[in-house]
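K.L.:
Give me the fold of what follows.
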Amino acid sequence: MSAIDIAPDSPVFSDVRGKVVILTGGATGIGAATVRLLNEHGAIVSFLDVNRAVGEELAAELGDNVHFFHGSVTTWEDQLKVFEWTVERYGRVDIVLANAGIDEVVEDAFADNFDESGKLQAPTLIVLDVTLRGVIFTVKLALSYFRRLKIRGSIVATGSAASYLDTPGIPVYNGAKHGVIGLVRSLRDSLKEEGLIRANVVAPSFTATSFTKNLIHFWKREGLPINEPVEVARAILFLAVNPDYHGKSLYVAAGTYTELEGSILATQEQWLGKQNTAWVNLRKAKNLKMGKPEDNV
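P.N.:
Below is the predicted model:
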């Protein structure tokens, strides 16, 4: 694994000056810290969130280069309007940050709930819809606008430690965050072939936000690492502007940064086997040459 040094005053942050950024889930927590950091370094930011009051307050505080849009990432039209307005206003979008997500406290998908007749009800799967389906919408829009505008764009998706770990108690969130890393991995080679767009993941461990306020006392008691939102925001900004990073993932724990994907790829023969790795690489090469999805059956 590769440790990365991202200082609070990293010179790479200056590269965001004048860039047009779209971010989802920007009213609170990691998203709000990222909006603030982008604004501090001279970016133009449009952000979407369901929390109207807090979103409007943040945009008013930060000034004319920050624009708030009220809506949900689960609604295509809400996300589309952010891209349409931003491109109409500024003529471009350079960076897209798919950050919105919610955790399992809103619904226990595996708890039994019954209707009035005693029939078992289906879970809403709102955690999956926001945390993965919403990210897919955001990435779809980013790719479409980057390609049509012929922009060397950058996408950063907010994953989680749960993108890699078998975190107990949050199975749907865990599945969704595994999906986020799977999405970016699946785009890694094809986007590299295109040569215009980069996509990366930030994977923070426990972060002090409104989502974790009921658990933070336990983390502190046990001496476990806790991120401040701005520490995760630095990783997001670093990935967004650093041209050396594509198809990577930064794990963030107590303000330390570790790149995970390079080591996973480098050890593929160890965990998949030499012959299987050769077959996988051959299949990927053929599919990239054909320019169409593979048949995984």
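
K.L.:
From now on I want contacts and neighbour counts done on CA atoms only, so please keep to that.
P.N.:
Will do.

K.L.:
name the element Leu183 belongs to?
P.N.:
helix 171-194 (DSSP states H and E).

K.L.:
roughly how far apart are the closest residue in space to Thr258 that isn't next to it in sequence and Val180?
P.N.:
Once flanking residues are discounted, Thr258 sits nearest to Ala3: 4.4 Å by C-alpha to C-alpha, 6 or more residues apart in numbering. From Ala3 across to Val180, the span is 22 Å (C-alpha to C-alpha, to the nearest Å).

K.L.:
So which of those two has more stuff around it?
P.N.:
More crowded of Ala3 and Val180, by other C-alpha atoms under 10 Å: Val180, with 24 against 12.

K.L.:
these two touch, right, that one and Ala157?
P.N.:
Yes. Here Val180 reaches Ala157: they are 7.1 Å apart, a contact under C-alpha atoms under 8 Å.

K.L.:
And this one, please, so the two structures can be compared:
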Amino acid sequence: MNGRLPGRVAVITGGASGIGEGTVRRFHAEGAKVVIADVQEAAGRALARELGADTVFVRTDVTREDEVAAAVDTAVDRFGRLDVMFNNAGIMGALGPIDRTRLDDADVTVAVNLRGVLCGMKHAARVMKPRRSGVIVSTSSPAALIGGVGAHVYSAVKAGVIGLSNSVAAELRPYGIRVNTIVPGAVVSAMTAEILADGAGDIDGAERALSRSAFMDRPLRPADVAAGVLYLASDDAAFVTGVVLPVDAGMTGAGGTSPFASGRYGEPAAMLGPRAAAGS
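P.N.:
You can find the predicted model right below:
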């Protein structure tokens, strides 16, 4: 069988759209069997029908532990095992100034973006530990690492995903289970379309909006993030655990514009300070 995940079985939460859908498609193309776990029934069922018998949709609200457990159990019952758990489901959640934050909104944000990841890890570990193998990948955000690029509660829970992942990586390493975090930049998706364009369905609008601020020659797309998740899930990353992998065109690691290599400094120069004066 061809591909980098031949015969592997994955559960992907939030798998009906955006990064999740892109990863479902890439995993399927690489030989994996995939459980699409999402609350978006129409989109999830349509994707499963399109991809065929090696893909199944399970309606999954990640704030409900029983539904996350059912998605994992479906992987085992339908395909015989679970090799990869991708905790990807997420919402932007609570917005607005900190002094006017609605705590009910904050509670939902935490429930989806952090508690949902915890549930995914718990039930993945439940079936992976006896087999002493597996991979868990969870989606964080640049907002976890730098201020001013995400909503307050979203930033906090995405930072929590990194802390949780690294802690669980230390526990599960002796069982041969690797646990890592993916950090996508702003990606062309329904979520960014809702924020930056004319609603969740305006993907072209999101593409245009993100093109104006892209760090590279085009905006980030779900397939780009899926490639990073694929690496972490594959045997190529056999000794990679407890890491945070940014797929963000350098937003978190090289966010500046290199001011001393352009403009008036476009030609080689030097500022040598008092040493130059003393030698003259």
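
K.L.:
Can you give me the TM-score here?
P.N.:
The TM-score (TM-score structural alignment, normalised by the length of structure 2) is 0.78; 237 aligned residues with a C-alpha RMSD of 2.5 Å.

K.L.:
Need the contact partners of the helix holding Leu183 of structure 1.
P.N.:
Helix 171-194 of structure 1 has contacts (C-alpha atoms under 8 Å, 6 or more residues apart in numbering) with 102-104, 109, 125, 127-128, 131-132, 135-136, 157-160, 162-167, 197-201, 246-247, 288.

K.L.:
Which of those fall within strands?
P.N.:
The strands, defined by DSSP state E, take in 157-158, 198-201 from those.

K.L.:
just the residues you listed now: which is nearest Arg148 of structure 1?
P.N.:
Closest approach between those and Arg148 of structure 1, by C-alpha to C-alpha: Arg198, at 15.5 Å.

K.L.:
can you give me the helices for the stretch 151-280 of structure 2?
P.N.:
Taking DSSP state H, counting those that start in this stretch, the helices of the stretch 151-280 of structure 2 run over residues 152-172, 190-196, 203-211, 222-233, 274-279.

K.L.:
which other helices and strands contact the second one?
P.N.:
The reference is to helix 190-196 of structure 2. Taking 3 or more C-alpha pairs under 8 Å, 6 or more residues apart in numbering; DSSP states H and E as contact, the helices and strands that helix 190-196 of structure 2 lies on are helix 203-211.

K.L.:
counting contacts, what elements does the helix it packs on pack onto?
P.N.:
helix 190-196.

K.L.:
Show me which positions of the helix it packs on end up buried.
P.N.:
190-194, 196 (16 or more other C-alpha atoms under 10 Å).

K.L.:
how much space between the aligned partner of Phe206 of structure 1 in structure 2 and Pro219 of structure 2?
P.N.:
Per TM-score structural alignment, the equivalent position to Phe206 of structure 1 in structure 2 is Ala186. Note on Ala186 of structure 2: its distance to Pro219 of structure 2, by C-alpha to C-alpha, is 8 Å.

K.L.:
follow-up on the earlier one: spatially nearest residue to the match of Phe206 of structure 1 (excluding sequence neighbours)?
P.N.:
Counting by C-alpha to C-alpha, 6+ apart, Ala186 of structure 2 lies nearest to Leu220, which is 6.6 Å off, once chain neighbours are set aside.

K.L.:
can you pull out the helices in the stretch 1-150 of structure 2?
P.N.:
Going by DSSP H, counting those that start in this stretch, the stretch 1-150 of structure 2 shows helices at 18-29, 41-51, 65-79, 103-110, 116-131.

K.L.:
returning to what we had before: which residues are in contact with each of Val180 and Ala157 of structure 1?
P.N.:
Listed contacts common to Val180 of structure 1 and Ala157 are Val135; contacts here mean C-alpha under 8 Å, 6+ apart.

K.L.:
ok, the counterpart of Ile30 of structure 1 in structure 2 - contacts?
P.N.:
Using TM-score structural alignment, the equivalent of Ile30 of structure 1 in structure 2 is Ile19. Counting by C-alpha under 8 Å, 6+ apart, Ile19 of structure 2 touches 88, 187, 189, 221-223, 225-226.
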